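[1] quick one: sequence and predicted model below, then my questions.
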Amino acid sequence: MISDLFSTTVIIGIISSGIRLATPYLYASLGETFSQRSGVLNLGVEGQMLMGAFAAFYVALKFGSLWGGVLAAILVGAVFGLAMAFVSNNLHAAQGISGIGFYLFGLGMSNLLFQKMIGTVETVQGFPKIYIPFLSDIPGIGEIFFSHNILVYIAFFLVPVAWFVLNKTTLGLKIRAVGENPDAADSLGVSVIRVRYFTVIFGGVMSALGGASLSIALLNVFQQNMTSGLGFIAVALVYFGGWRPWGILGGALLFSMVNSLQLWIQVLGIPIPSEIALMMPYILTILVLVVSTSKVRGPSALSKPFERGD
């Protein structure tokens, strides 16, 4: 019954699982924020997440090391980010088209590697929950905020870190300058290409960590195309949040809560067609893009290749 959604137990469950489900959104969106703030649009986030998810799961499955899996995801994400940076900065390829190409490559490669190296659906023992002393014992509040695995805590911790780096450091000033006016930044001695390489590689690492958080911390399994559009929602969240980490946090929680809600609707057997419940996050994505793109202004040099002397 619909009334079951308003019970204390279900509300706590929706919010708690919503916080966990926000983890991959946060990793991928924060990384994409750095990339876009420097002027590079990376639509290959989904492919990077899939490759990171597979790398982390494979290492955890074969070698029994969760942190080894995280390291593998970081390395894979860095390689993909480096490739994307080279294509966008050195080859001056259209960033939207090349990003889609990287997405398709990551989708196909992760499927191929899964079929050849694993072959069947298997599970791993993912990161366990870490209960914060005393705080996790608070009724309701403890379960919602202080009973999650380490990758969840890291994801939320990175939000203020990202805000501080972008707004209070020299590096952040360079990133914002390159994204707004690369010619002016170049005239002041800032290496536009170097900054963009850094942000795109960092974005690749963060996207891969988002994938790893799915495969070895949330679901503890790898399946073909397991992200199911999550990477594209992460890109949409950058627009929704106005290229600001705190705004992205709000957007990630909104999307994850909607996703959590549709999962609980199915668990409780509420008479709403499952197809409609599954569509809820994607319908919200469309609405967010329609509203946010008309009200916020992105970096002026976003998706524009830079060449000295232009």
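    Good, I have the coordinates.

[2] drop to CA atoms for contacts and neighbour counts, all remaining ones
    Noted.

[3] what's the burial count for residue 192?
    25 (other C-alpha atoms under 10 Å).

[4] ah, wrong one, I meant residue 98
    19.

[5] how about residue 148: what's its closest non-neighbour residue?
    Distances taken as C-alpha to C-alpha, 6 or more residues apart in numbering place residue 129 nearest to residue 148, at 4.7 Å, with adjacent residues excluded.

[6] OK, contacts around the one you found?
    Contacts here follow C-alpha atoms under 8 Å, 6 or more residues apart in numbering; on that basis residue 129 touches 147-150.

[7] how far off centre is the lengthiest helix in the chain?
    Among all segments of the chain classified by DSSP state H, the helix with the greatest residue count is helix 8-37. Its chain's average C-alpha position is 9 Å from that of helix 8-37, according to C-alpha atoms, centre = their mean, to the nearest Å.

[8] what residues does the one helix or strand residue 163 maps to touch?
    Per DSSP states H and E: residue 163 is located in helix 150-168. Contacts to helix 150-168, defined as C-alpha under 8 Å, 6+ apart, come from residues 19-20, 23, 26-27, 30, 127-130, 171-173, 175-176, 213, 217, 244-246, 249.

[9] following element in sequence after it, please.
    That would be, after helix 150-168 and using DSSP H and E, helix 170-180.

[10] ok, residue 97 to residue 202 distance?
    Distance of residue 97 to residue 202, given as C-alpha to C-alpha, to the nearest Å: 20 Å.

[11] I should have written residue 161 there, sorry.
    Separation of residue 161 from residue 202 (C-alpha to C-alpha): 14 Å.

[12] follow-up on the earlier one: what helices and strands are in contact with the longest helix of the chain?
    helix 45-63, helix 141-145, helix 150-168, helix 170-180, helix 192-213, helix 230-240, helix 245-267 (3 or more C-alpha pairs under 8 Å, 6 or more residues apart in numbering; DSSP states H and E).

[13] put this next to the previous one:
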Amino acid sequence: MPRSTTRRSSPCTHGPSCPACGTATRTSKAAVRAPSTTSGWCKNIIKVCASGGVLSVIDDPLHQEFTVRELRTIVEVAGLAERSVAAHCHGKPGIMTALEAGVLTIEHGSYLDDEACTAMREAGAILVPTLTIIRELLDGGGLPPYAARKLADIARVHRDNIARAHQAGVRIAMGTDIQSSGDAPAAWGRHGREVVLLNDIGMNPLDVIEAATANDPATLGRQAPRSGLLHEGFDADILVVDGDPLSDISLLADPSKITAVWQAGTLVKGRRGCVTPAPVAVCAPLSHPESVRRPTYSLHYR
């Protein structure tokens, strides 16, 4: 493909108008200026596509999208504004290049192997697996043939490689890639499924809760300096759960078991003084979409 200042890629998983994924820059200068055109996105994080995607028409998840020089420039300039860089990445070449460039998070990580896991751990990078989107798209079906083929290829390795990363000690934060509403696959209201899927790959319930609470604000880097703890003066949203998620993590995927929700200190579900007297876990709303960074999470017991 001839090099140009920018090129318009095919629709990403977030839709054809997605400013975060819809334009892939092809020079370092253009790359670092792209966030200024995203109309309110990227306020807390800069996201790049370091590999091809699944629903995109013309690229391949295994293919690397940027050179290390381009990515390093993006990371450098983002750092001037105290922003970290998240890299959408399936294939190993893109993963290794993104890590060399200094990105903070790898989103998806479908083709992680032992070498890539070691590189992530040594770099202190965070993995956001997005297991939910893979399962939702597989269960829903109806994808065009080019996307169905790529999804099937990824589905064969993604789950095992996320388990590999966990076993290798890679830090995991929870995200789902949920991006729609209504009854369609991958719609809001189904994102609690991620806690069960993380548990299924070998993470114990406390690890899963930590991934969704203490680890998620860390994906924001310096944009979330007072987060990750339930502590006076920190930002935190809180869930009250009817039951013990350490015994049954699926409670966090069942809205009927969420008896109260505080968002930024304001009660948005439940009534004051009506919390069940039985022991309950208190933690933050779980699993924001991979493409929209998470606010603040914490864990506490009553």
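    Structure received. Quick caveat: nothing in here was measured; it's all calculated off a predicted structure.

[14] can you give me the TM-score here?
    The TM-score (TM-score structural alignment, normalised by the length of the second structure) is 0.24; 116 aligned residues with a C-alpha RMSD of 6.3 Å.

[15] between residue 97 and residue 202 of the first structure, tell me which one has more neighbours.
    Each of residue 97 of the first structure and residue 202 has its neighbours counted (other C-alpha under 10 Å); residue 202 has more, 22 against 13.

[16] that one touches residue 81, doesn't it?
    Yes: assessed by C-alpha atoms under 8 Å, residue 202 of the first structure is found in contact with residue 81 at 7.1 Å.

[17] need the contact list for residue 274 of the first structure.
    residue 266.

[18] measure it to residue 287 of the first structure for me?
    Residue 274 of the first structure is 20 Å from residue 287 of the first structure, by C-alpha to C-alpha.

[19] and residue 81 of the first structure, by the same measure?
    29 Å.

[20] and the two? which has more neighbours close in?
    residue 81 (30 against 11).

[21] correct me, but the more buried one touches residue 204?
    Yes: under the criterion of C-alpha under 8 Å, residue 81 of the first structure makes contact with residue 204 at 4.4 Å.

[22] now, of the contacts of helix 150-168 of the first structure, which are buried?
    19-20, 23, 26-27, 30, 127, 172, 175-176, 213, 217, 244-246, 249 (16 or more other C-alpha atoms under 10 Å).

[23] show me the two of those that sit farthest apart.
    The largest separation in those, counting by C-alpha to C-alpha, is between 127 and 176 at 35.4 Å.

[24] count of neighbours near residue 25 of the first structure?
    30.

[25] tally of neighbours for the residue nearest to it when sequence neighbours are not counted?
    Nearest in space to residue 25 of the first structure, with sequence neighbours left out and distances taken as C-alpha to C-alpha, 6+ apart, is residue 234 at 5.4 Å. When neighbours are counted by other C-alpha under 10 Å, residue 234 of the first structure registers 31.

[26] closest to residue 110 of the first structure out of the helices and strands packed on helix 8-37 of the first structure?
    Closest of these to residue 110 of the first structure is helix 45-63, at 5.6 Å (criterion: C-alpha to C-alpha).

[27] helices and strands around the closest one, which ones?
    helix 8-37, helix 66-85, helix 95-117, helix 192-213, helix 230-240.

[28] now that helix: buried residues?
    For helix 45-63 of the first structure, the neighbour count (16+ other C-alpha under 10 Å) marks 45-61 as buried.

[29] and what of stretch 96-109 of the first structure?
    Residues of stretch 96-109 of the first structure classed as buried by neighbour count (16+ other C-alpha under 10 Å): 98-109.

[30] quick one: it to chain centroid distance?
    On C-alpha atoms, centre = their mean, the centre of stretch 96-109 of the first structure falls 16 Å from the chain's centre.

[31] make TSV out of the buried residues of stretch 96-109 of the first structure and add distance to residue 279 of the first structure.
    Converted to TSV, those look like this (distance: C-alpha to C-alpha, whole Å):
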residue	distance to residue 279 of the first structure
98	28
99	25
100	22
101	25
102	25
103	22
104	22
105	26
106	24
107	21
108	24
109	27
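
[32] in this structure residue 32 of the first structure contacts residue 239, no?
    No: taking contacts as C-alpha under 8 Å, residue 32 of the first structure lies outside contact range of residue 239: 10.3 Å.

[33] look at those two and report which has more neighbours.
    Between residue 32 of the first structure and residue 239, counted using other C-alpha under 10 Å, residue 32 has the larger neighbour count: 32 against 25.

[34] please report the distance of the more buried one from residue 102 of the first structure.
    Applying C-alpha to C-alpha to residue 32 of the first structure and residue 102 of the first structure gives a distance of 14 Å.

[35] now residue 208 of the first structure
    From residue 208 of the first structure to residue 102 of the first structure the distance is 13 Å (C-alpha to C-alpha).

[36] also residue 233 of the first structure?
    The gap separating residue 233 of the first structure from residue 102 of the first structure is 16 Å, by C-alpha to C-alpha.

[37] if we can go back for a sec, for the helices and strands packed on helix 45-63 of the first structure, which one sits closest to residue 261 of the first structure?
    Taking these one by one with C-alpha to C-alpha, helix 8-37 is closest: 6.0 Å.

[38] relative to helix 192-213, how tilted is the closest one?
    Counting by axes from the mean of the first three to the mean of the last three C-alpha atoms, to 10 degrees, helix 8-37 of the first structure lies at 160 degrees to helix 192-213.

[39] so residue 117 of the second structure is in which element?
    Here residue 117 of the second structure is assigned to helix 114-123, by DSSP H and E.

[40] could you point out which element follows that helix?
    Next along from helix 114-123 of the second structure, by DSSP H and E: strand 126-128.

[41] and that next one, what other elements does it pack with?
    Against strand 126-128 of the second structure (3+ C-alpha pairs under 8 Å, 6+ apart) you get strand 105-108, strand 171-172.

[42] mean neighbour count and distance to residue 123 of the second structure added to those, as TSV?
    Formatted as TSV, those follow (neighbours: other C-alpha atoms under 10 Å; distance: least, C-alpha to C-alpha, whole Å):
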stretch	mean neighbour count	distance to residue 123 of the second structure
strand 105-108	28	10
strand 171-172	22	11
